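# Give me the fold of what follows.
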Amino acid sequence: MVSTVPTLDVELNGEAVHDIDAPDAFATDGPFPVVLDNAGRSTHVHLHFDDELDRVTAVDEVNHFVADEGTRHVHVSIADVDEPVRGKLKIVTGYGSNTRYVDVRIEPSDETPDEPVAVDETLSAPPERSPDPPPAQRAVNALDRLVRRGGVAGAVLGFLAVAAGVALALAVDSVVVWLAVGLALMVAFGAALLAVA
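Modelled structure (predicted):
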């Protein structure tokens, strides 16, 4: 079996214009790149797997442009096979002016399939609920959430507004002012509860 991820290296325009230098044979047991390495002027390359290989391989595109002295990587996906599949990869340059064939063999992967995971019955039981923290800890947690949400300035302003309202109610001694202060206290308390929830 093939153990490493091989690369099918193809040199273009090495000896002459539209020249293709590729190995005679190539074997793999998984996805692989076809590396088109251009030694000359820009060129177009067409890749075609014959019928046998076409059933187990896939490429996003079959026509590729390779820039002047550039390199292009073409990813070839492979389906799982139970027995070796053999066929030919046809490499064409210069719009058909030059063609090269590579004998390709796809081997079954030697990776073992994932074993099913045994599930313990305790995993299906709902998690135990942790006990509620004591009131003092809840107050500290609420204050911490308020501070993390940036509510310190709001809390200080709210406290100052309530203190000013109480002072005004004491100075004026009016039922309407006391009702307004009570309403302000309820709104401030509700806002504080929403901020820490």
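# contacts and neighbour counts: CA atoms only from here.
OK.
# For the closest residue to Val166 other than its chain neighbours, give me its contacts.
Nearest residue to Val166, sequence neighbours excluded (C-alpha to C-alpha, 6 or more residues apart in numbering): Val181, at 6.4 Å. By C-alpha atoms under 8 Å, 6 or more residues apart in numbering, the contact set of Val181 is 162, 165-166, 169.
# who touches Val196 in this structure?
Listed by C-alpha under 8 Å, 6+ apart, the contact set of Val196 reads 142-143, 145-146.
# so Gly158 touches Ala188, yeah?
Yes. If you go by C-alpha atoms under 8 Å, Gly158 and Ala188 touch, sitting 6.6 Å apart.
# For this structure, which segments are assigned as helices?
With helices called from DSSP state H, the chain shows them at 51-54, 121-124, 135-148, 152-172, 175-196.
# Let's see this one next, to set against the first:
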Amino acid sequence: MTDSLAVAVNRDGLHTLAVPTEFEAGGPFAVELHNHGEAAHVYLNLDDRLSTVARIGATNHYVETGESRRIQVETRDPSAWPNDPVRGKLKVVVGHGQETQYADVTFDAEHGRNEVQVAPDLSTPANEPDQGPPPVLRVLPVVVLGSVAVLLAVAAVFTGEGVNATVGGLATVAAGLCAVAAYFLLR
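The predicted model follows:
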């Protein structure tokens, strides 16, 4: 569905109209008058069937040379429309009756009824507690194991030689990596 019905005025000569033969709407729409020639009066009229669901504020519109004008077609609340689509004719007249054309317009109430209504309370976030443990508890095992590794590494470096010193150095590096991991987990 589109929200505007384009009408070309004076495009093919003085007092000529080009009006789409069919148009479908689910609510308010605009009739866009595009004047390609001399200034003209354009009359818009909804037939009786369309008038049950829609209305045009003014029927007579003066359109200057080269001017485009949007005429709003307002509708009643779609929930008050009949269950079946409303079909009728939009009459477009130029040159005080010299040229008349009709567009078959269909208002489909289902379009308006298919809109989802969102409750206002759904727009505010719920204050639910975090499902997981606090960040400190998630990092605690890493901190404990890192501390044990540091203690073992320091003890190995001071009490041994050779292989013990190498293992102590590797344990110190591992403890440092655990500290870096704990830092990134707590951020």
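# Report the TM-score for the pair.
The TM-score (TM-score structural alignment, normalised by the length of the second structure) is 0.58; 116 aligned residues with a C-alpha RMSD of 1.9 Å.
# just so I know, which of the helices of the first structure lies nearest Glu69 of the first structure?
Across the helices of the first structure, Glu69 of the first structure has its closest neighbour in helix 51-54 (29.6 Å, C-alpha to C-alpha).
# what's the closest one aligned against in the second structure?
Alignment of helix 51-54 of the first structure against the second structure: residues 48-51, by TM-score structural alignment.
# next one: stretch 161-181 of the first structure
Matched against the second structure by TM-score structural alignment, stretch 161-181 of the first structure finds no partner residues.
# how much distance is there from that stretch to the middle of the chain?
Distance of stretch 161-181 of the first structure from the chain centroid (C-alpha atoms, centre = their mean, to the nearest Å) equals 58 Å.
# Mind listing what's buried along that stretch?
161-162, 165-166, 169, 177-178, 181 (16 or more other C-alpha atoms under 10 Å).
# In contact with Gly146 of the second structure, which residues?
Residues near Gly146 of the second structure by C-alpha under 8 Å, 6+ apart: 174-176, 178-179.
# Might you specify the subset of these located within helices?
Within the contacts of Gly146 of the second structure, residues falling in helices by DSSP H are 174-176, 178-179.
# check contacts around the residue nearest to Val105 of the second structure when sequence neighbours are not counted.
Take Val105 of the second structure and drop its neighbours on the chain: the residue closest to it by C-alpha to C-alpha, 6+ apart is Phe23, 4.8 Å away. For Phe23 of the second structure, the contacting residues are 5, 103-106, by C-alpha under 8 Å, 6+ apart.
# Which position in the first structure pairs with Phe23 of the second structure?
Checking TM-score structural alignment: Phe23 of the second structure goes with Phe26.
# quick one: that match from Leu36 of the first structure, how far?
Per C-alpha to C-alpha, to the nearest Å, Phe26 of the first structure is found 15 Å from Leu36 of the first structure.
# Pull the contacting residues for Leu152 of the second structure.
With C-alpha under 8 Å, 6+ apart, Leu152 of the second structure has these contacts: 168, 171.
# May I ask which of the contacts of Gly146 of the second structure has the most neighbours?
Per-residue neighbour counts (other C-alpha atoms under 10 Å) across the contacts of Gly146 of the second structure peak at Ala175, which has 23 neighbours.
# shouldn't that one be in contact with Val144?
No. Look at Ala175 of the second structure against Val144 with C-alpha under 8 Å: they stay out of range, at 10.1 Å.
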